[in-house]
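Chemist: no sequence on this one, just coordinates:
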């Protein structure tokens, strides 16, 4: 009798797992404003890793996009799992796929999700981070220029 109840117990315990499926995904996009011209392109990075912000090369799971520069640019990163994310942006005016510098000052424009302020270097992840869960998320970021 005892032996016969084990399969039923195992089957009952496994039932909640059958319907679990993958976690829901949420669309994330950013509207980029403030470009001083339409030269080049906009480089965008969406990361959930503080160590991968603002440089996506440090996060192999980061979503990246490159779009032509325009007066206003909308970048759709597609669906992502729920979590906390941050976006970094570069107006790559000469289309060389990197931030050009003049000594230690950026020569090209940059921006971050939540319009995170910049003081002596890029903002920390927490200043630019936003939560993603359920409803589609659209951030707005203004490009800034120092030179």
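Modeler: Arrived safely. Source: prediction; values computed, not measured.

Chemist: make it CA atoms for all contacts and neighbour counts henceforth
Modeler: Will do.

Chemist: which stretches of this structure form helices?
Modeler: In the chain, the segments counted as helices under DSSP state H are 2-18, 125-128.

Chemist: Now the ones you listed in a markdown table, please, with extra columns for distance to residue 82 and mean neighbour count.
Modeler: Shown next, in a markdown table, are the helices of the chain (distance: least, Cα to Cα, whole Å; neighbours: other Cα atoms under 10 Å):
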| stretch | distance to residue 82 | mean neighbour count |
| --- | --- | --- |
| helix 2-18 | 20 | 9 |
| helix 125-128 | 16 | 19 |
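
Chemist: can you put these in CSV and add distance to residue 67?
Modeler: Shown next, in CSV, are those (distance: least, Cα to Cα, whole Å):
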stretch, distance to residue 67
helix 2-18, 41
helix 125-128, 21
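
Chemist: Second structure follows, compare the two:
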């Protein structure tokens, strides 16, 4: 199950309001430049495919409306080493649009605010340990252009 909340300019929407439980990872996404489109989120344990979680059938993935601040809660998360990748898909076309074939035109973010240097970060730069307690992460959305 996935719980989401997206805060618009004047409205707060909360899908479910229940206390955090051990198998949850809650991600607060900040610094979106606008409320257009959606935020695509994926969380995986697979180092060799990160940041493309689509190739991991056991990954946690969701798409939520963009807002001033977006909160995503993944439930049923087993203990392990995970990395999160986010895309602010402003035109909701399902892909990361690029300028000049390589520079991202849309926002992106990674767990541990892993730096982007000419390519997405490596899994080792974004990885975090999830244990037996509920966990909260904050990821700042970044824009190249």
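Modeler: Nice, I can see it. Since the structure is predicted, the reported quantities are computational estimates derived from the model, not experimental observations.

Chemist: nearest to residue 141 of structure 1, of the helices of structure 1?
Modeler: Closest of these to residue 141 of structure 1 is helix 125-128, at 10.1 Å (criterion: Cα to Cα).

Chemist: What residues in structure 2 pair up with that closest one?
Modeler: Mapping helix 125-128 of structure 1 onto structure 2 (TM-score structural alignment) gives residues 123-126.

Chemist: check the fit of that stretch onto structure 1 and give the mean distance.
Modeler: Stretch 123-126 of structure 2 differs from its equivalent in structure 1 by a mean of 0.6 Å after superposition (mean Cα distance after the TM-score superposition for structure 1).

Chemist: Run through who's touching that stretch.
Modeler: 47, 48, 50, 51, 83, 84, 110, 111, 112, 113, 114, 115 (Cα atoms under 8 Å, 6 or more residues apart in numbering).

Chemist: what about 10 Å?
Modeler: 44-51, 81-85, 109-116 (Cα atoms under 10 Å, 6 or more residues apart in numbering).

Chemist: the strands in structure 1, which residues?
Modeler: 25-33, 41-47, 63-68, 73-81, 83-92, 101-102, 105-106, 109-112, 130-132, 137-142 (DSSP state E).

Chemist: can you redo those as TSV with distance to residue 4 of structure 1 and mean neighbour count?
Modeler: Formatted as TSV, the strands of structure 1 follow (distance: least, Cα to Cα, whole Å; neighbours: other Cα under 10 Å):
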stretch	distance to residue 4 of structure 1	mean neighbour count
strand 25-33	41	19
strand 41-47	50	24
strand 63-68	51	16
strand 73-81	41	16
strand 83-92	44	24
strand 101-102	73	10
strand 105-106	72	15
strand 109-112	61	26
strand 130-132	46	16
strand 137-142	51	17
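
Chemist: Same list (those) but as TSV, adding distance to residue 2 of structure 1.
Modeler: Shown next, in TSV, are the strands of structure 1 (distance: least, Cα to Cα, whole Å):
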stretch	distance to residue 2 of structure 1
strand 25-33	43
strand 41-47	52
strand 63-68	53
strand 73-81	43
strand 83-92	45
strand 101-102	74
strand 105-106	73
strand 109-112	62
strand 130-132	48
strand 137-142	53
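
Chemist: thought residue 82 of structure 2 was touching residue 137?
Modeler: No. With contact defined as Cα atoms under 10 Å, residue 82 of structure 2 does not reach residue 137; the gap is 11.8 Å.
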